[in-house]
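# can you look at this prediction? I've put the sequence above it.
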Amino acid sequence: MTSAGHVQNETGQPYVGLRAFRQQDRGLFFGREREAREIATLWQADRLTVLYGASGVGKTSLLHAGVLPFLGSDRVDILPVGRVAPDPALLVSTTPVRSVYVLSLLSSWSAAPPAELAELTVRDYLDQRPARVDRYDDPIPTLISIDQAEEMFTGAPYRESDLEEFVAQLADALQAHAGLRLLLSMRQEYLASIVPFERVLGQGSRSWFHLLPFRREAALDATRRPLEGTDRRFGENAAELLVDDLQTVTIHSEQGEKTVLRVSGVEPVQLQVVCSALWESLPPDVHEITVDHVRLHANVDRFLAGFCRRMLREVAERHGVPEGSIRSWLRRTFITEHGTRGTAYEGLHQTSGMPNALVRSLEDRHILKAEYRAGARWYELQHDRLIAAIRHTDPETFLQAARTALSRAQWTHARELTEDAVRTAEFDDLGVRAEAEAIFGDVAVGTGDPATAWRRYDAAAEMFAVLQRADGVGRVLAAKGRLSLNLGDYPTAVSALSAAVARVPGDMSAQTALAQALWHVGQPRSALIVLNGALAVGGDALLDALALRGVILADLDQPEAALRDLDLVRQHQQPATLAARALALALAGRFDAAEQEAADAIANAGSNGPVLLRAARIRVILGNAVAGADLAAQAIRADDPALPEHLREQARRLLPPPN
């Protein structure tokens, strides 16, 4: 059944890890020789063979890498392994489809367009195939199989008629083709669903095969023998220790009591996981795997968590998407509310909102697997054991991704990521809840809901205070101050931002916001003191601080100092800074340049009070008091933003005296 010269798979190692074995992996597939031989015999002899077992026991691997290679293609006519998961797109298709299960099965066998296959029955398709005979001109059996056949019974009730039509077509084909044999591979919990159809499909010739976990000797074969084609081997008692560990189950009760059980079987998927982890963790110069290597590296849960973390980090770095965003998408797309695997089909450019290039990278790294069904690529998690690894992660991963989403104004995504962080955190993890409330507040600000934002910020500040996290309290107070600033409540903004800066003195953005609030309440010189201190320390809001200081210096008639700052931010100028620079140029006597820049600022000013006032002052400096008065009047009426009171008084002085 296996080749004499074993070869490593495409990952460069002799174990396949989480994914199922494929037919080309037959040289690495051990421990199932007896089962493969018995199933092959039953499949050829009986009209219906049902292969069943628990999830993860290796049914798909056995079928592809054990049974099919054992049969070969000279003694039997074998069609590709089929799947019958319905494609939801077919349910709304304009092409008449008698059974989505039939079309799905035929799509597994043929690359023809669904529109062509929709016109065929199972019997029609088989009738079109040329008959195969052996060397004595006797017809050879035709073997068809359906993997994960439980998919026939997991649809909604409105697919019952599709199922009945599908079974009728299979029965018709089995009746018409004497040499046709059907194998159904399915999870054992769905066995009761196949019983009503057993008689019509088996037609008096049927068998069942229960696939169990590895027994000890088979597990040792599956552990040791894949290394025969490598320069490594297991040392004394090392493989035995690995299998012993897999046969040992530790149970922790709610009262903290520990019970250690010894089980008779070894789950094949767990064996592949730990062997793969062990192989990957060994230094290159290790040729004998010792018991110490097994004790250090053969841990399923730890490997799964580390495996997911490494693969997702690689994909995140390659595609520029936060790891938390990818993990959240996997949770929402491929894990159902019942904790089972879900599916998603690949669209033209995206799969459930994620770029196809990124999804293909996840497939390459064995996080997802893809299958063609009814002419479309469908994705699901590589294995059920990945569900827990994806669900349970460090909440900070989600929080960091949520902050990235905030920076990109992706409000809904930021909220979803934060909800994931809260769900994955321990119930009493106040730190995560505090960070989450702060992000929820930022989302509310972004979506135009200041009342909710204020409530969320208050909750976050209380939690940070309980934790004695001055930095957290400071960040939330800064956020409240910015919210007040945006709402035009400048005294509240000054109070909140002053408290924030006292707690987080190194936050340059908070200091810049405080200076802006002080300028709005008529304290420009206090604002300059704050900005001077912030710029002396430096930080990530350098350009904003320079621009604001330049604006205030221009308003205080200090043109040379203003121009030094404003010249440094010329590539990032807004109408406000452009008007301030124009005013500084006029005050410095550079009238032509001032007039041009003032015109540019006014063109984009809209109803910006400070911009209009600076333009008014420039007109007066240039000798046009009438134009200056007109612009000053517009500045007083402006509301986006309105003039602070100290500048409003300055504007009134430019108006002509009342008659």
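Received, thanks. Residues are numbered from 1 along each chain as shown.
# please make it C-alpha for all contacts and neighbour counts, starting now.
Fine.
# show me what contacts the nearest residue to residue 386 once chain neighbours are set aside?
Leaving aside its sequence neighbours, residue 386 sits nearest to residue 304 (CA to CA, 6 or more residues apart in numbering; 7.0 Å). When contacts are counted by CA atoms under 8 Å, 6 or more residues apart in numbering, residue 304 touches 273, 386, 389.
# name the nearest of those residues relative to residue 566.
Nearest to residue 566 among the contacts of residue 304, counting by CA to CA, is residue 389 at 52.2 Å.
# secondary structure class of the closest one, three-state.
When classified by DSSP: H, G, I helix; E, B strand; the rest coil, residue 389 comes out as helix.
# which one of the contacts of residue 304 has the most neighbours?
residue 273 (23 neighbours; other CA atoms under 10 Å).
# isn't residue 579 right up against residue 615?
Yes. Between residue 579 and residue 615 a contact is recorded at 6.6 Å, counting by CA atoms under 8 Å.
# any shared contact partners between these two?
598, 602.
# tell me how many other residues crowd residue 603.
Close neighbours of residue 603, defined as other CA under 10 Å, add up to 10.
# and residue 278, by the same measure?
By the measure other CA under 10 Å, the count of residues near residue 278 is 21.
# tell me which element it falls in.
Assigning secondary structure by DSSP states H and E places residue 278 in helix 268-281.
# on that earlier part again, buried residues in the helix or strand where the residue nearest to residue 386 lies, which are they?
According to DSSP H and E, residue 304 maps onto helix 300-319. Under the neighbour-count criterion of 16 or more other CA atoms under 10 Å, helix 300-319 has 300-301, 303-305, 307-309, 311-316 buried.
# next one for the comparison:
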Amino acid sequence: MAANNVMAPNTACPFPGLRPYRSTEEALFRGRAQESAQLAALWRTRALTVLHGPSGIGKSSLLHAGVLPLLRRIGADVLPVGGVTAGPVFPEAAIPSANPLVRALLRSWVPDTSLPPAGVHRFLRRAGRPSRPVLAAVDQLEDAYAGDRDAARRELLGLLAPARHVHLLLCIRDDWLDAFLGEAEGLFPDIALFGLGGLAPAAAAEALGRPLRDAGRVVPPATAEALADDLATERIVDETGRVRASEHLEAVQPWQLQATCLWLWRTCPQGQGAPPGTSSAGDPAPSDPAPGALASGDPPGGPVGEAADPSGGDPSGVADGAIRGVLWDAIWRVAAAFDHDPVRLCGWLATHLVAPSGAAGTLAEGPAETAGMPNAVLRALVRRSVLRVTVSGGARTYVLGHRLLAPLGQLARQAGALGVPALGLSDRLRAALEALADGDQSRAERHARHVVTTATHDLRLQIDAHTILGNVAFARGQLAVAQDAYERVLVLLETQRDKASVGVMLAAIGRLSLSRGDLPAAQGLLRAAAARLPADRSIKVELARALAGTGQRTAAVAILSTVMTAAEDDEAHALHRDLVTEMSDHAT
């Protein structure tokens, strides 16, 4: 019997949704070929390249799925993409640096190791080959401007600047670009700026239609072009829902394109024909309902869709429905993270940022609140691309995101009828990490404590929540409280037989004991950590310090001699030199 050569349709969704594209998804990343090549060339040839743009514009996707694959194909020495906050839950006290931004960056540069190296200088000095530069990227640098991080941020920039054999690519949101440049210009003599805008409608149509066609879903080119054009059209809709005017935008926002793409994936047939809601020529079918949510499922609480846009004759119902789903999801999640009512938050946004005529409004940021709303809430909405920020003379002004006037007005009219779910436990942990990234320790503690008291039978959630509580206490300088939280985690980890994680937690508790002056306890804990993580030199340096503190200089010197490097500024080398000097002075 002859083999069947007909390929089965691809059932894997080619769109990542609101998360960035990954490096493994280069084939799915469409519409940014020119920007990818230009940015890769800048990064290779300039000491510092700054990629900037508004939230949701696709900076992370461009870096991961556009630039990195190009560079790796030509054999460039590229470090893993770094970050200054967030990442997996990790006991912060396990890393020697007192700078939280440095700790996060080192962890992100070596994601596959139990403990990162002890310093930025040492790590960069050893990275790559002398014959060509090392390419290092730091994404979402705007996180370094949240909370009380001025001193930590300046220290980090000061550590990055002297690495002349390293070419840096720093990604930052537009509203923090001027602040960064004011700090960087005296440190980095060679700065190249690369501003990223939205997708041109033609590129958006390619990014929308091509992956669907490659996956066996039939989308007529006219349909993709009509939807892309609609995504580049801002409608002014008054409080009755009547379209009063429209404005053609220069570009499509990538996150809105993704929302529409996911809806198309869910509704587009695998055989012949056009997506529901459009005719085969790409015109809308007015009798079909508009979508209300992302392809991954309706927003919690039920769909947000309405009937097709009453203006008819255009595909705005498709895009508006998809955008409404994402918009409501962002609003209720931000509201839940701050213990606010999402319906009231939605109404507040519509009242203050959309005029009764449907035109856009603006709000100047106040010292702590803006029109009665905490600035932290507004900044969380900026991160989720609901709001945009303009900065002039240091003053920050909020405006609604591009093409959100009509969808927000539609939401505000029906928000009271929408379901509002409770924040799940995993979502609470993410909210706690976001709060720490904001520098809001109280909010992080509140979410973590909720998980501790609720997820009593989920060991993984308990481990993460107690670790976050330990990190909060560590950030506050409450070392005894941090140690107590970490010790709870250690008990849980030992039941998992996770040797590496136990070693990291032992190192964290040992360093806390050392900082608290409990040298005997520190010695025992650090010895146990070193036994589980024998390749980690930083633990051995801390163990030597603990031994030296109790007068065991010879033992300390013996340990240090096994981990020293040739560099004079090496921490082990410096401690070894001091101990040898002390021993010589004592002998004489």
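Perfect, I can see it now. Just so you know, these numbers come straight off a predicted model, no measurement behind them.
# where does the TM-score land?
Once superposed, chain against chain, the TM-score is 0.48 (TM-score structural alignment, normalised by the length of the second structure); 329 aligned residues with a CA RMSD of 4.4 Å.
# on that earlier part again, can the buried residues of helix 300-319 of the first structure go into a markdown table with extra columns for distance to residue 599 of the first structure?
Listed next are the buried residues of helix 300-319 of the first structure as a markdown table, based on distance: CA to CA, whole Å:
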| residue | distance to residue 599 of the first structure |
| --- | --- |
| 300 | 69 |
| 301 | 67 |
| 303 | 65 |
| 304 | 63 |
| 305 | 61 |
| 307 | 60 |
| 308 | 57 |
| 309 | 55 |
| 311 | 55 |
| 312 | 52 |
| 313 | 50 |
| 314 | 51 |
| 315 | 49 |
| 316 | 46 |
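# distance of residue 378 of the second structure relative to residue 335 of the second structure?
Look at residue 378 of the second structure and residue 335 of the second structure: by CA to CA, to the nearest Å, they are 10 Å apart.
# can you give me the neighbour number for residue 558 of the second structure?
12.
# check which element follows whichever strand in the second structure runs longest along the chain.
Secondary structure of the second structure per DSSP state E: the longest strand is strand 166-173. Note on strand 166-173 of the second structure: by DSSP H and E, the next helix or strand toward the C-terminus is helix 177-184.
# now do the buried residues in the helix or strand immediately after that next one in the chain.
Following helix 177-184 of the second structure in sequence order, the next helix or strand is strand 191-195 (DSSP H and E). Judged by neighbour count (16+ other CA under 10 Å), strand 191-195 of the second structure contains these buried residues: 191, 194, 195.
# helix 177-184 and strand 191-195 of the second structure, what's the angle between them?
Strand 191-195 of the second structure and helix 177-184 are oriented at 170 degrees to each other (axes from the mean of the first three to the mean of the last three CA atoms, to 10 degrees).
# now the angle from strand 191-195 of the second structure to strand 166-173?
Going by the same axes, to 10 degrees, strand 191-195 of the second structure makes 40 degrees with strand 166-173.
# how long is stretch 275-292 of the first structure end to end?
14 Å.
# er, stretch 362-376 of the second structure I mean
Stretch 362-376 of the second structure: ends 17 Å apart by CA to CA.
# about what we covered before: and for residue 378 and residue 335 of the second structure, which residues touch both?
With CA under 8 Å, 6+ apart as the test, residue 378 of the second structure and residue 335 reach no residue in common.
# in the second structure, which helix is the longest?
helix 316-337 (DSSP state H).
# list the helices and strands whichever helix or strand comes after that one packs on?
Remark: after helix 316-337 of the second structure, the chain's next helix or strand is helix 342-353, criterion DSSP H and E. Under the contact criterion of 3 or more CA pairs under 8 Å, 6 or more residues apart in numbering; DSSP states H and E, helix 342-353 of the second structure touches helix 316-337, strand 362-364, helix 405-414.
# got the angle for helix 342-353 of the second structure vs helix 316-337?
110 degrees.
# and the helix holding residue 278 of the first structure, what's buried?
268, 269, 270, 271, 272, 273, 274, 275, 276, 277, 278, 279.
# quick one: name whatever helix or strand follows that helix.
Next in line after helix 268-281 of the first structure, if elements are assigned by DSSP H and E, sits strand 288-289.
# just checking, what packs against the next helix or strand after that following strand?
Under the assignment DSSP H and E, the closest C-terminal helix or strand after strand 288-289 of the first structure is helix 291-297. Judged by 3+ CA pairs under 8 Å, 6+ apart, helix 291-297 of the first structure is in contact with helix 238-246, helix 268-281.
# tabulate these in a markdown table, adding columns for distance to residue 407 of the first structure.
Putting these into a markdown table (distance: least, CA to CA, whole Å) gives the following:
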| stretch | distance to residue 407 of the first structure |
| --- | --- |
| helix 238-246 | 46 |
| helix 268-281 | 37 |
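# quick revisit: which other helices and strands does the longest helix of the second structure contact?
Checking 3+ CA pairs under 8 Å, 6+ apart, helix 316-337 of the second structure ends up next to helix 221-231, helix 254-267, helix 342-353, helix 375-383, helix 405-414.
# got these as JSON lines, with distance to residue 547 of the second structure columns?
Below are those laid out as JSON lines (distance: least, CA to CA, whole Å):
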{"stretch": "helix 221-231", "distance to residue 547 of the second structure": "65"}
{"stretch": "helix 254-267", "distance to residue 547 of the second structure": "55"}
{"stretch": "helix 342-353", "distance to residue 547 of the second structure": "55"}
{"stretch": "helix 375-383", "distance to residue 547 of the second structure": "45"}
{"stretch": "helix 405-414", "distance to residue 547 of the second structure": "63"}
